[in-house]
Each structure stands twice: as C-alpha cells, then as structure tokens.
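*Asks:* Whatever this is, show me its structure:
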Amino acid sequence: MNINLIWAQAKNRVIGNHGTMPWHIPEDLAHFRHLTENNPVIMGRKTWESLPPRFRPLPNRKNIVLTRQPNWGTAYSNRDVIKANSIEAAVTPQIVGSGVKDVWVIGGGQIYQQYLPMASRVEITEIQAEFDGDTIAPVLDSNWKEIGRIKNISSSGIEFDFVSYLRVKGEPGQYSLNF
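*Replies:* So this is what the prediction gives:
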C-alpha cells in the first residue's frame, strides 16, 4: 500500500489559516478530487471539521478521521466515515480495507508531519502568492525528487503549479505497510 500526501501551499508554505484555506482555486479542488476519488483519505479531526458540512464525508472515498476524542463519530453511522486513534491504526487493513493500493493523507499540518516519513509520493499545489496563515506545510528534504510540474492560472487569476514528488532516497519509514 502506498501512503501519499496531498496539499496546496502558498509561496510562504502556508496551508491554512484558522481552519480554512486562505484561497479558493476551483481547479485545485478538481485536481484533489481526481487524485483522491475512489481511495481512502486520512485526515485529522480539525481537517474534518473544516470541511463544509455538505461535503462531509468526502464522496466516493472512505474518510478516515484521526482523533483521540473517545466519543467523536457517534453521529456517523456511515461506512465511509471511520475513526482511528493513531496514525498506525489508520493504515491497517481493518480500517482502509484489504487490497487497497493508495491511501491519501489530506491534512492537517501535524498529520502531514507524522505521515511524511512513511510516504512514497507527495502532490503539492504550489500557489505563486503569499498568504497569511497559522498552518505551515512540511519541508521536503533530499529524499524527495520532483518528477513533474504543470503550470496553471486559475479562473480567478492566481498562478499555481501542480507538482509531483517521489521518494528517491531511503525507504518509507518503519510504518510502510504492505498488505
């Protein structure tokens, strides 16, 4: 199973501000949907809560929410919403399902930091502008190689790039799981 990370970041590495994305780029949302659809997505509880209620759970994806809150999720009987209490538990076959090839980690900042050592692929939308924010993207070190870049301009005039990275040095960390 491949653990993949996906996020959008400003030039100053901002990925969020008070639980929201400080920009609206419809083309990025479509790209996110295209990559993550029909795959499990893992997110922290705060990321779940930041999603507009009409988009919870994200459709056509198993939504795995990391939280230590014991009573969280009692309102969700939907099989597409599953609570996990650790990053390790979230990627077990009991949670993601058997035969799953790709899992996408979709936020937030702390969750990205925890999964980065286990990841084999990262997809970043690099927004060519700076934004104020309180959540910062992780830094990719020399273990990562850019393998593709597509330049874009949004319908609102914001320049951005879709950038793909693969791990090229070292194996994904100790929690790299093969099922």
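
*Asks:* alpha carbons only for contacts and neighbour counts from here, please
*Replies:* Will do.

*Asks:* Let me see the contact set for the residue minimising distance to the centre of the chain.
*Replies:* The central residue of the chain, meaning the one whose C-alpha is nearest the mean C-alpha position (CA atoms, centre = their mean), is Ile106 at 1.7 Å. With contact set as CA atoms under 8 Å, 6 or more residues apart in numbering, Ile106 has these partners: 5-7, 41-43, 112.

*Asks:* burial of Thr36, as a residue count?
*Replies:* The burial count assigned to Thr36 is 21, neighbours taken as other CA atoms under 10 Å.

*Asks:* Name the nearest residue to it, ignoring sequence neighbours.
*Replies:* Take Thr36 and drop its neighbours on the chain: the residue closest to it by CA to CA, 6 or more residues apart in numbering is Trp104, 6.4 Å away.

*Asks:* tally of neighbours for the one you found?
*Replies:* When neighbours are counted by other CA under 10 Å, Trp104 comes out with 25.

*Asks:* Likewise for Ile6?
*Replies:* Ile6: 18 neighbours (other CA under 10 Å).

*Asks:* next up, for comparison:
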Amino acid sequence: MPHISIIAAVASNNAIGKDNALLCHLPGDLQRFKQLTLHHTIIMGHKTFLSLPNGALPNRKNIVLSKTVHEIPNCIVMGSLEDALESCKNEDEVFIIGGGILYKQALPLADRLYLTHIHANLEGDTFFPMVDYSQWTEITREDLNSGEKCPHSYSFINYERSIIN
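*Replies:* All right, here's what the predicted structure looks like:
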C-alpha cells in the first residue's frame, strides 16, 4: 500500500474552507501543494473537485469520490475511499486533498500530514478533523510571516504518524 498523505491548509479553529473556497490566498501554500502532489495521485471529494477553477489538476492522477456522479473529464470517479486506495496499491504515495468529510475518513488511515497551519481563527463552514498530535511526530517546520494576500502568519509543518492505530 502507498503512503497515505493528507495535505491541507488549516486555521487555528480547524476551519479549512468557506462557500466551497479556500479561506485565504496563500501563494506559497499553493506552490508547496503543487510541488508535493505533482506526478502523484490526488484523491478528493466531489465538492472539492467543483471548487477547482480549471477542473482536473494537470500532471496528476485525479480521483474524485462520488456516489452520484459517474463521469468527470480527465478524472477517475470512484464510490469510496477504500476503492480509490485499492486502485493505488502499487504507488509510493497518494494525497488526500479534501474536503472535510474525506479528511475525517482518511485521517485514521494516513501516515503523513502536510499541513499549513494558519495562525488565526477564520470564519469557515468546512473544518478539518481534530488531530491527536501525540500520535504524530513533527518532521519539518517552516514559519512564515503574514503577507499581502493573507494577513496572518502561517507555518508549513510535515508530520509522520508515530503511533499506529
């Protein structure tokens, strides 16, 4: 089985989105997302797919989970996370890219977290699940200051699971 990695930008109050959009524009976070996920499989829920301005992300295998939609251009549509992971069993690493329901399903299975912690409570309607950080080891951390697009400081933190469920 591949490494199951979750990638997300999460506010201090665990908000990850509002009105099917990101909380704020972080160019560095988008660049990091691209660098990490390029040439890998990304798995997302249907609402997350609909939030992408140009549809399927290029140079990645896009798997969209949906029980009602059966075909999406340039994507593989599957009915469950289990089916999606089974289809990726020979890959090195797959990325769960949202949304909130999928993150909650995937968290117990994940062995890596690539999180952008936004150091502010932001208004949202979609939330990241609570993480028991005692089960995770911080591998790398980069702290960044606020900028023009996002008035909040933030940190890129990579974690690996240290306690297996």
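
*Asks:* TM-score for the pair, please.
*Replies:* TM-score of the superposed chains, computed with TM-score structural alignment, normalised by the length of the second structure, equals 0.91; 161 aligned residues with a CA RMSD of 1.5 Å.

*Asks:* okay, the contacts of Ile106 of the first structure in a markdown table with distance to Asn17 of the first structure and secondary structure next?
*Replies:* As requested, those are exported to a markdown table (distance: CA to CA, whole Å; DSSP: H, G, I helix; E, B strand; the rest coil):
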| residue | distance to Asn17 of the first structure | secondary structure |
| --- | --- | --- |
| Leu5 | 19 | strand |
| Ile6 | 17 | strand |
| Trp7 | 14 | strand |
| Val41 | 21 | strand |
| Ile42 | 20 | strand |
| Met43 | 17 | strand |
| Tyr112 | 16 | helix |
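
*Asks:* Just the buried ones from these?
*Replies:* Buried residues within the contacts of Ile106 of the first structure, defined by neighbour count using 16 or more other CA atoms under 10 Å: 5-7, 41-43, 112.

*Asks:* follow-up on the earlier one: unless I'm mixing things up, the residue nearest to Thr36 of the first structure is touching Glu37, no?
*Replies:* No. Between Trp104 of the first structure and Glu37 there is no contact under CA atoms under 8 Å: 9.5 Å.

*Asks:* Next, count neighbours for the nearest residue to Asp28 of the first structure once chain neighbours are set aside.
*Replies:* Beyond its immediate neighbours in the sequence, the residue positioned closest to Asp28 of the first structure (CA to CA, 6+ apart) is Thr125, lying 7.1 Å away. For Thr125 of the first structure, the neighbour count with other CA under 10 Å is 22.

*Asks:* Name all residues that make contact with Thr125 of the first structure.
*Replies:* Contacts here follow CA under 8 Å, 6+ apart; on that basis Thr125 of the first structure touches 7-9, 28, 160-163.

*Asks:* Adding secondary structure and distance to Pro93 of the first structure, write these out as JSON lines.
*Replies:* JSON lines is the format used below for the contacts of Thr125 of the first structure (DSSP: H, G, I helix; E, B strand; the rest coil; distance: CA to CA, whole Å):
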{"residue": "Trp7", "secondary structure": "strand", "distance to Pro93 of the first structure": "24"}
{"residue": "Ala8", "secondary structure": "strand", "distance to Pro93 of the first structure": "28"}
{"residue": "Gln9", "secondary structure": "strand", "distance to Pro93 of the first structure": "31"}
{"residue": "Asp28", "secondary structure": "helix", "distance to Pro93 of the first structure": "30"}
{"residue": "Phe160", "secondary structure": "strand", "distance to Pro93 of the first structure": "36"}
{"residue": "Asp161", "secondary structure": "strand", "distance to Pro93 of the first structure": "34"}
{"residue": "Phe162", "secondary structure": "strand", "distance to Pro93 of the first structure": "30"}
{"residue": "Val163", "secondary structure": "strand", "distance to Pro93 of the first structure": "29"}
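
*Asks:* Please consider this matter closed, and thank you.
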